[in-house]
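Enquirer: My questions concern the predicted model and sequence given below.
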Amino acid sequence: MPRSTMQVPQDKDDLVCQPWYHGQLSRQEAEALLLQDGDFLVRASESRGGRPVISCRWLGKTLHFEVFQVTLRPRPGRPQALFQLEDERFASMPALVHSYMTRRRPLSQATGAVASKPVRRQRPLTRSFSEDVLTDSPADTRPLRPRKWSSSQPADLDHSGRGEDGTRAGAPPTFGSALHRTGSEPTLPKALPHLGTMTDSLRASDGQLHAKAPSKPHRIPPTYCELLPRVPSAQRATPRPSCPEPEVWGWDAEEEEDEDRHRCFVRPQTEVSFCSPVHPSCLLGPQNRPLDPTVLHTLRSLFVAHHPGSTALHLLLVDCQAIGLLGVTKSQQSAMGVASGLELLTLPHGHQLRLEVLERIETLALAGALAVLGCSGPLEERTSALKGLVELALALRPGATGDLLGLAGVMGALLMPQVSRLESTWRHLRRNHTEAALVFEQELKPLMRALDESTGPCNPGEVALPHVAPAVRLLEGEETSGPLDESCDRLLRTLLGARQVARDAPLFRRAAAQRLQGFKPNPELREALTTSFLRRLLWGSKGAQAPRDDRLQKFHRILGILSQQLEPRG
């Protein structure tokens, strides 16, 4: 089969000029053309209504990757659609293929498949989808047949540019989306299985290509497979329920800013809570005891399977929903009289939200401390958990993910007395993971001190979710420690900072939406980071209903006992 090094054509956005584009081609025909690892081609899938698919040979198997396509609202100087596999978006299919091939980037992290050798077409091209969508070239805007809405568009979207739920056509893709592939293996079950042993097989999914964010995920026959690798977990006597479909979140930042500018004050009606609704848990049963060993083992495997950057994005998504920065409904905005929870935190009727924020930070800190103190094995195991928390804090800091609410929870775990007293563990960290220990002492601790004193960074471009704990504690009546003059200065800085945060809420919302753009969360990890899950994990389904102060006092005693058992004093 003739092959050649990729050459960018003169009209780089014209798909039909690309030698690796084969037009309408079945999966079987594509597999017959791909002979060696790295061989690839782009085709219009017959079984997927003509949608663009990258077929690639890798490790002796032919994999098929469906390309996500997001149609944008018409605007001068902007492409008509964006194309995406896992993370980065491109203005055209040729640009996407050229980037992945020349930079030898894996088409998916789960498979590691690299498309490096294009297979040229040997027959006249048969077009199957309109070039006004697949390319951004003016010459291709004339359709080859009468314009109609094909099966490549979601079935429940009308032709006016809005769906049944009123979302606009240019909305970013939903976070619930996932990358799809198919192989030669039989169709896998439609249900999402729980984390199992590491194998080469991949989970089944039935996602489809969305042009805009629908109100609910669309269900179609499970032909393409979701690239979510399985990781080791504990064996279970009874199967756990599958995770519910995550809520669909999509934002048009420009449109929301326009609405903010024209919004009039509405008298608040009641306090608003952003606690996630109770769904059947895919990790916990209907009734659970506190600190279930099987669940703890599963969580440890789950966090090990995700690098700190991925965990930080999961935490940012959950934190933004818990504080009411993203995903706020019109009814919630009308009820609280403002557009986001960052503004509600500063108002008298934001009392309930302030309590939820404080409990979230405290619960995250307790769970992080448990990750270290619950390691009853070798010293290296405990040190690795400590190092993992430091790496997660680095991924959450300003300039990275910028989730300062999550950073406060993680640093709360690292600075907790029951953890900081573990002299042997910290000594082992400094000796075997010197870089992590130095970063914690020289960067993270001073940063957290500055944030608590309201002198740390809080620019919306650098930060996606600001550090609101000082203002929340102050507004809930907690006293400011220190000399009187310093306390007054800190009080004024905190109040001025809270005012600025409320004023910059639209900018923080935009920054958070940009960081989460195209992000596809793992449902189990996402649930494991919610406040309601952590509360049930730490105190059990019955103990989670107890008063907050009683729960916190009891668990701190438990952590103190665990700390003494790990390193008895003197």
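Expert: Happy to help now that I have it.
Enquirer: contacts, neighbours, all on C-alpha from now
Expert: OK.
Enquirer: Walking through the stretch 201-350 of the chain, point out its strands one by one.
Expert: 225-226 (DSSP state E, counting those that start in this stretch).
Enquirer: Quick one: the helices in it, in order.
Expert: For the stretch 201-350 of the chain, the helices defined by DSSP state H, counting those that start in this stretch cover 253-262, 293-304, 308-322, 330-336, 341-344.
Enquirer: Please identify the most buried of these.
Expert: Of those, the one with the most neighbours on average (mean count of other CA atoms under 10 Å) is helix 341-344, at a mean of 26.
Enquirer: which helices and strands does the following helix or strand past that helix pack with?
Expert: The C-terminal neighbour of helix 341-344 among helices and strands, as given by DSSP states H and E, is helix 351-373. Counting contacts by 3 or more CA pairs under 8 Å, 6 or more residues apart in numbering; DSSP states H and E, helix 351-373 packs against helix 379-396, helix 404-414, helix 417-420, helix 469-475, helix 531-543, helix 548-566.
Enquirer: relative to helix 379-396, how tilted is helix 351-373?
Expert: Per axes from the mean of the first three to the mean of the last three CA atoms, to 10 degrees, the angle that helix 351-373 makes with helix 379-396 is 150 degrees.
Enquirer: Check which residues of helix 351-373 are buried.
Expert: Neighbour counts using 16 or more other CA atoms under 10 Å place 351, 353-373 of helix 351-373 among the buried residues.
Enquirer: Mind putting the helices and strands packed on helix 351-373 into CSV with mean neighbour count and distance to residue 516?
Expert: What follows is these, written out as CSV (neighbours: other CA atoms under 10 Å; distance: least, CA to CA, whole Å):
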stretch, mean neighbour count, distance to residue 516
helix 379-396, 21, 13
helix 404-414, 25, 15
helix 417-420, 18, 32
helix 469-475, 20, 23
helix 531-543, 20, 20
helix 548-566, 15, 31
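Enquirer: how about the ones you listed, which one is nearest residue 248?
Expert: Evaluated over those, closeness to residue 248 peaks at helix 531-543, with 19.2 Å, by CA to CA.
Enquirer: Take this one as well and set it beside the first:
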Amino acid sequence: MQVPQGGEDLAGQPWYHGPLSRQKAEALLLQDGDFLVRASGSRGGPPVISCRWRGLALHFQVFRVALRPRPGRPAALFQLEDEQFSSMPALVHSYVAGRRPLSQATGAVASRPVVRQGPLRRSFSEVALMDSPAQAEPFRARKWSSSQPADLEHAGQTGQDDPGAGAAAMPVCTLPRMGSDPTLLKGPPPLGTVSDTLRASDGQLHAKAPTKPLRTPSLALPEAPGCTPTYCELVPRVPGAHKSPPGQRCPEPESPWWEAEEEEEEEDGCFVRPQAEVSFCPLAHASCLLGPQNRPLEPEALHTLRGLFLEHHPRSTALHLLLVDCQATGLLGVTKDQRGAMGVASGLELLTLPHGHRLRLELLERHEVLALAGALAVLGCAGPLEERAAALRGLVELALALRPGAAGDLPGLAAVMGALLMPQVSRLERTWRQLRQSHTDAALAFEQELKPLMRALDEGAGPCDPGDVALPHVAPAVRALEGEEPAGPLEESCERLLRTLHGARRAARDAPRFRQAAARRLRGFRPHPALREALTTGFVRRLLWGSRGAAAPRAERLEKFQRVLTVLSQRLEPDR
């Protein structure tokens, strides 16, 4: 069922069920992906998205930001974690149509709306959810001045005995308290009626006067100890412009996991020999870019990715890649259980140990699939020659944004340079000539800066200071520890091997400093969910080989895709 876009009345949406209890909502969610929107009666009517995911019923409270009345803009904005929308229908349409996770912590994706049966039953507190001016006017006319506390005793009295049939059908609930008002002990008058006994000073209640902030916090407060939490998502991040009232302490928004401070290790802790190898690859979850079963190199997914990368500046893409690389390497986001299982504090230490075999294979896999994806970005451009030259320039600019002194992500830099130096890409003479003619600065930076830097890093002589580097180049050490012999004369190979092993030991020793450098670069960074997913190892594997081919042996997958790249390269520029 198609979800209506923003701009429509919330009450007219088939997936909106009005005031509905948590238990009744869970009874309506039967399969993974089922969702509905309801007004939570226990919390005074805030919108809640209820969704079933992986057999569990999850509830996500939507944060509502009230705006000062102004012509041409909405009365409020709605958000779950990052992006804000002008209406609830617009928010739901964006998450459902784009198959975006409702929260990064759960990965839950809403896909099938549960249609409301019967007429909609509204409560008084539900008026705050409606963003149409016609529905907001009666609520605005009934606000009371904070300078008339005596009048609040008569808030439930009217000069009419019969409020009308339409108002009598609406249930009565408690008014939200204003900024300096005392607690309301009596219920408000029914909708559609206003007290006629106003004092002389009630001129303050002009309709154009700005509304006072609610004393009750807009964010969900932490649950009491020992109680089952009602909402499973993280507390949404609040824009800095919306301050809490003086004297009111609201809970601080949770920092992302890459900004969390590392726990101090116990000095008297004893090392326990690991019983199982540790993996830092995130658990598989529903993709917002690929379906449950996909074929290799789906054109629609490639088109979406192309637009996604074109929307982001190379510096932004570099920070996304640094974040994913730090997670895949085990530099940031390492849990206490993972540290206890591997016996060390980070993946930079684990990859030098015998029980780091699984991590080393994952890092080799990541380096290879990212290089293949970068080569495909160039070889997949079957259009004009300038289009391929622009793709080369984009990779060069990304490599410059990843180099030491910038993002400092050397594994990401090695993957991008691996794509540019791949034989199928290097042989494109006409494309490289066009790059030198149309994008001279990028061509000079590649030849004079990036290629010498990459050669030094591969030989173990490149920069590795944690001040300039956030994540060191570990691919040579991983290959050496996995038994791959370095190429070249024996004497030079031995010297290179010694430098590589010494660099790996230095990286393991300086792991806390690298962690601080990476966290400093990522402080305040808020990634785009789709771009972050597009840079993960699991997604690239599925994109290149399909959901079935991704499970094939690594050597077989690499050999097949190398042949695909060779065919593409020959079609673009046949041998003369």
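Expert: Arrived safely, thanks for sending. Computed from a predicted structure; not experimentally measured.
Enquirer: Superposing both, give me the TM-score.
Expert: Overlay of the two chains. TM-score (TM-score structural alignment, normalised by the length of the first structure): 0.61; 381 aligned residues with a CA RMSD of 3.7 Å.
Enquirer: The first structure: which residue goes with residue 432 of the second structure?
Expert: Aligning on TM-score structural alignment places residue 432 of the second structure opposite residue 426 in the first structure.
Enquirer: I'd say its match and residue 384 touch.
Expert: No. In this structure, residue 426 of the first structure is not within contact of residue 384 by CA atoms under 8 Å, at 10.7 Å.
Enquirer: secondary structure class for residue 51 of the second structure?
Expert: strand (DSSP: H, G, I helix; E, B strand; the rest coil).
Enquirer: Excluding chain neighbours, give the residue nearest to it in space.
Expert: Spatially, and ignoring its direct neighbours in sequence, residue 51 of the second structure is nearest to residue 35 (4.2 Å; CA to CA, 6 or more residues apart in numbering).
Enquirer: Which secondary structure state is assigned to that neighbour?
Expert: Per three-state DSSP, residue 35 of the second structure ends up strand.
Enquirer: What is the neighbour count of it?
Expert: For residue 35 of the second structure, the count of nearby residues is 30 (other CA atoms under 10 Å).
Enquirer: Kindly report the same for residue 569 of the first structure.
Expert: Residue 569 of the first structure has 9 neighbouring residues, counting by other CA under 10 Å.
Enquirer: same deal with residue 82 of the first structure?
Expert: Neighbours of residue 82 of the first structure (other CA under 10 Å): 25.
Enquirer: Quick check: it touching residue 96?
Expert: No. Checked against CA under 8 Å, the pair residue 82 of the first structure and residue 96 is beyond contact range at 9.6 Å.
Enquirer: Which neighbours do the two have in common?
Expert: 89, 90 (CA atoms under 8 Å, 6 or more residues apart in numbering).
Enquirer: Can you find the partner of residue 394 of the first structure in the second structure?
Expert: Under the alignment (TM-score structural alignment), residue 394 of the first structure pairs with residue 400 of the second structure.
Enquirer: List the contacts of its match.
Expert: 406, 450.
Enquirer: what's the answer for the one 4 residues further on, then?
Expert: The contact partners of residue 404 of the second structure, by CA under 8 Å, 6+ apart, come to 410, 463, 468, 469.
Enquirer: quick one: what helix or strand has it in it?
Expert: For residue 404 of the second structure, there is no helix or strand it lies in under DSSP H and E.
Enquirer: re the thing from before, check whether the residue nearest to residue 51 of the second structure really touches residue 56, as I assumed.
Expert: No. Shown here, residue 35 of the second structure and residue 56 do not form a contact pair, counting by CA under 8 Å, at 11.8 Å.
Enquirer: Stretch 555-563 of the first structure aligns to what range in the second structure?
Expert: Under TM-score structural alignment, stretch 555-563 of the first structure corresponds to residues 561-569 of the second structure.
Enquirer: Quick one: average offset of the matching stretch versus the first structure, please.
Expert: Mean deviation of stretch 561-569 of the second structure from its aligned counterpart in the first structure after superposition (mean CA distance after the TM-score superposition for the first structure): 0.3 Å.
Enquirer: Next, the residues that contact that stretch from outside, please.
Expert: 372, 375, 376, 379, 380, 424, 425, 428, 544.
Enquirer: For these, work out which two are farthest apart.
Expert: Maximum distance among those (CA to CA): 21.8 Å, for 428 and 544.
Enquirer: residues contacting the counterpart of residue 464 of the first structure in the second structure?
Expert: Under the alignment (TM-score structural alignment), residue 464 of the first structure pairs with residue 470 of the second structure. The contact partners of residue 470 of the second structure, by CA under 8 Å, 6+ apart, come to 407, 408, 409, 410, 514, 515, 517, 518, 521.
Enquirer: Also residue 509 of the first structure?
Expert: Applying CA under 8 Å, 6+ apart to residue 509 of the first structure gives the contacts 253, 325, 326, 464.
Enquirer: how about the first one, what does it touch?
Expert: I take that to be residue 253 of the first structure. 509, 510, 513.
Enquirer: Just the closest of these to residue 181 of the first structure, please.
Expert: Among these, residue 513 lies closest to residue 181 of the first structure (CA to CA), at 26.5 Å.
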